[in-house]
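Novice: structure of the sequence below:
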Amino acid sequence: MVNLAPAPTIVWFREDFRIADNMALLEAEKRGQPTLCIVILDDAHLPGAAARWWLHGAIRSLDETLRGMGGALHVFRGAARAVLAEIVRKTGAGAVFWNRRYDPAGREADTAIKADLRARGLTVRSFPGALLHEPWSVCTRSVAPYKIFTAFWRAACALPAPFPPHPAPERLVFAPPPPMPDSLITRHEQDGLLPRHPDWAGGLRDMWSPGEEEAGDQLSDFLRHDGAGYATARDFPGDEATSRLSPFLRFGHVSPAQVWHAATRKACPDKFLMELGWRDFAWSLLFFNPDLATRNLRPEFDAMPWRHDPGGLAAWQRGQTGYPLVDAGMRELWHTGWMHNRVRMVAASFLVKHLLIDWREGERWFADTLVDHDPASNPMNWQWNAGTGVDAAPYFRVMNPILQSRKFDPHGVYIRRWVPELAHLSDDAIHAPWESGATHPYPAPIVDHRAARERALAAWKMI
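Specialist: Next comes the predicted model:
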């Protein structure tokens, strides 16, 4: 019997959980065939624990949106190459579309899958959408990547502005799901992405609601209330003046182009737009340095005498270092899956320089606990802080967590929120509680600042 059913177009969602400004979905609509929207949970490409929690919410939110349009988001589990081949076989699909990813493992997998499907006669297309400019488009005249952000950003700004965001498809005709084996079909509550025993995600649920509509609301609220003062207020964690868009960008609920054009319409400060550029810079570094998370980009740091200090690492992870600003940040991270940008720098500097612990230990911890973790920004920022990467802060610049606390949280608003055992101390005493003489259950510093600084500088001079 001849199969007269139309050959559907598969749209494979990975890190682009939105329907607006989604080129893969828009081009599927233009093709004029029924669309099958899918996600494949491949254990080889799943993020850390906190980001997996977000991924679960992203899938549910997009599924609800598509169901409101008469379709659904069909979720499968297994090795993406094999699962996608089976879906194609069962549906007779004529095309597969996706939006590009730029991490080494994702690029390698996509290249192999594209070759497989094209060899079978399918139309396979990939599209940009995760960055303002794709990594290979911002290079030096010798087609080399930039190693200094200011030069990178100057070159990026000389390129044409990002295209205006595309609207959501006006009309989609959806294909029915394929008859797949039960072992490959994933139900939302059994997808293995949520923590079970124990369920530690209560703080994440209180703080975040993944989804495209929520991303739009977050962007609008930021531009309406905080955008104008962003350049200065962003450094003060007690003010909550940052955009908090990072997890929404990480999972593609909003595109960089959407953020860019919304911000420029509101005359948002250049500093905010530069943060989108810093994100692009990170992806450029990862694109040209696939081992960014494991190798010092400055090889002289291969000789750095890092300390093996499980106790110090655990105290840092738990927010029990005795330095209130550091501990407030680490507790915020544990509770919400996010940390204020200024405090991230102070906490990272403390691990690498006060404790002299390898930056890769911190990178791995953030990878598992950040809802906004991505494989480019996280290692680049750790290498920047450790002095081991390109355009890095010099290693001899050791942040003083007490001075940082007094400067950027002068009234202890942020510290009181996350270190409540110090809430009764005065604005002056809260930054160095061991000097106050007051009784409290807060731990003493696990290392003396001056001694730690001298130890870090001595280790640096050795290399």
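Novice: when you work out contacts or count neighbours from here on, use the C-alpha atoms and nothing else.
Specialist: Noted.
Novice: check which helix or strand covers the closest residue to Tyr102 other than its chain neighbours.
Specialist: Nearest in space to Tyr102, with sequence neighbours left out and distances taken as Cα to Cα, 6 or more residues apart in numbering, is Phe287 at 6.3 Å. Under the criterion of DSSP states H and E, Phe287 resides in helix 270-288.
Novice: summarise which helices and strands that helix is packed against.
Specialist: helix 149-158, helix 230-233, helix 256-265, helix 377-386 (3 or more Cα pairs under 8 Å, 6 or more residues apart in numbering; DSSP states H and E).
Novice: relative to Pro167, which of those is closest?
Specialist: Pro167 sits nearest to helix 256-265 of all those, at 10.3 Å, using Cα to Cα.
Novice: here is a second sequence; please produce its structure as well for comparison:
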Amino acid sequence: MTGPSIVWLRDDLRLADNPALRAAVDRGEPLLVLFVLDEESPGMRPLGGAARWWLHHSLASLDERLRDRGAALVLRLGPAERVVAETVTDAGAGAVFWNRRYGGPERAIDTALKASLRDRGIEVRSFAASVLFEPWTVTTGAGTPFSVYTPFWRACLAGPAPRTPLAEPRHVSGATDAVASDDLDAWGLLPRNPDWAGGLRDAWEPGELAARRRLREFLDDDLAGYDRSRDEPAAGATSLLSPRLRWGELSPHTVWRETLAGGHGGAFLSELGWREFAWHTLYRFPDLATDNLRPEFDAFPWPPLDEAALTAWRRGRTGVPLVDAGMRELWTTGFMHNRVRMVTASFLIKNLLVDWRLGEQWYWDTLVDADAASNPFNWQWVAGSGADAAPYFRVFNPELQAKKFDPDRRYIGEWAPEHVSENPPEPIVDLGETRKAALAAYEHVKQAARATKGPA
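Specialist: Model prediction:
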């Protein structure tokens, strides 16, 4: 069927290594690049505040880049299945291209839309773009999904190598005049009253060009020392690529290939592998943000919620130096060092005995890189309820973690300076006593699991 092509972008806000965009350009018809903000379809999770801020600026940057090449970005709001179908009608489109998604609600939308459009005679094609290895391509010898990271990643590396990234198109023949577009500012993605995003503006520059610069800086300046310094929050050794990958300003294939070309990357590439493992887990367990992956943890005896303790944790006012520093870095910049993320999560779950889902929701709202896979996956890992989980009895001691990874207290001094003063605040809980309570709760889970299984 003739007519313009529609490229429906989602978490792939880039021109380089974008298979859907490349296919649309190669089709030879004028094309329309569409982004739909869908927070209404069943199961679609509304974005958190920090993510909305990033999305606004990434979309603005993408629109500018498209205009430089002869097209523009069309923005529409509403349930994606309906909105995309309407856009096809409005544009008289003959084909729709997109890059695949792996969450349950997203797959349901895409499957239904693909069927309905093809019934109308519209060409529809989808592509692999957001993960290195698609979930159904990596399985155990028995054909089942992996539940432990090390054999999973070994199987990934033993298979075909990730594909070579695609070059970005130099010219995009736009068909934007065919349809109306929403005004980005009218979506209200940016905070206004109050405007709490000053720290985000100071810390980040969203968009594909900034993402490429950051990748180059990391590979040139930081990758060689990554293995040695990545766990030190004051060292500045982390890649800072996670929000770029979350929004698809960089593809994992680009990061993979350019890292290998630099001659380093063992530990760093394994972090890409952990991201892959999270997406593979979400694919087979779409309720990852709400349900324990290991059902025996449904018996965990969470006590009544201590609202004051939860508020203290959110605000970085627990009296525990590394926890407070991390939570304030998060609130200010929309980011937290990965080692500190584990410590703060462990403290909430295992010292305050607060359900991991409440912590996951806070990170979802405050992290610029929170995505549907990694955010709940990592919370469940710390809780002990997820895939390849850290055992519940492994409780991160935030004081020992600080001594090991922030020995000169530079990170703590930057984000929680009262803890390096003569009169630091007292912790809101006793770390030793709360650890004992956590272990007792874990024992309850084990006993409940044994009772369920019955005698051998």
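Novice: what TM-score comes out when they're superposed?
Specialist: Remark: TM-score between the superposed chains equals 0.94 [TM-score structural alignment, normalised by the length of the second structure]; 440 aligned residues with a Cα RMSD of 1.3 Å.
Novice: thought the residue nearest to Tyr102 of the first structure was touching Asp103?
Specialist: Yes - shown here, Phe287 of the first structure and Asp103 form a contact pair, counting by Cα atoms under 8 Å, at 6.6 Å.
Novice: I'd like the helices and strands packed on helix 270-288 of the first structure written out as CSV, with mean neighbour count added.
Specialist: Listed next are those as CSV, based on neighbours: other Cα atoms under 10 Å:
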stretch, mean neighbour count
helix 149-158, 16
helix 230-233, 16
helix 256-265, 19
helix 377-386, 25
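Novice: now the helices: where do they sit in the stretch 201-350 of the second structure?
Specialist: With helices called from DSSP state H, counting those that start in this stretch, the stretch 201-350 of the second structure shows them at 208-217, 226-229, 242-246, 252-261, 266-284, 307-315, 321-333, 338-346.
Novice: give me the contacts around the fourth one.
Specialist: Just to be clear, that refers to helix 252-261 of the second structure. 17, 129-132, 162-165, 215, 219, 245, 265, 269, 272 (Cα atoms under 8 Å, 6 or more residues apart in numbering).
Novice: save the helices and strands packed on helix 270-288 of the first structure as CSV, and put in distance to Leu26 of the first structure too.
Specialist: As requested, these are arranged in CSV below (distance: least, Cα to Cα, whole Å):
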stretch, distance to Leu26 of the first structure
helix 149-158, 26
helix 230-233, 34
helix 256-265, 15
helix 377-386, 28
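Novice: nearest to Tyr392 of the second structure, out of the helices of the stretch 201-350 of the second structure?
Specialist: Shortest separation from Tyr392 of the second structure across the helices of the stretch 201-350 of the second structure is recorded for helix 338-346, at 9.5 Å, computed as Cα to Cα.
Novice: what's Trp359 of the first structure aligned with over in the second structure?
Specialist: Superposed on the second structure with TM-score structural alignment, Trp359 of the first structure falls opposite Trp356.
Novice: ok, its match touching Phe377?
Specialist: No - distance between Trp356 of the second structure and Phe377: 10.8 Å, which falls outside the contact criterion (Cα under 8 Å).
Novice: circling back: which of the contacts of helix 252-261 of the second structure count as buried?
Specialist: When the contacts of helix 252-261 of the second structure are checked for burial by 16 or more other Cα atoms under 10 Å, the buried set is 17, 129-132, 162, 165, 215, 219, 245, 265, 272.
Novice: coming back round to it: how close does the closest residue to the match of Trp359 of the first structure other than its chain neighbours get to Tyr392 of the second structure?
Specialist: Sequence neighbours aside, Ile349 is the residue nearest to Trp356 of the second structure in space, at 5.8 Å (criterion: Cα to Cα, 6+ apart). For Ile349 of the second structure, the distance to Tyr392 of the second structure (Cα to Cα, to the nearest Å) stands at 10 Å.
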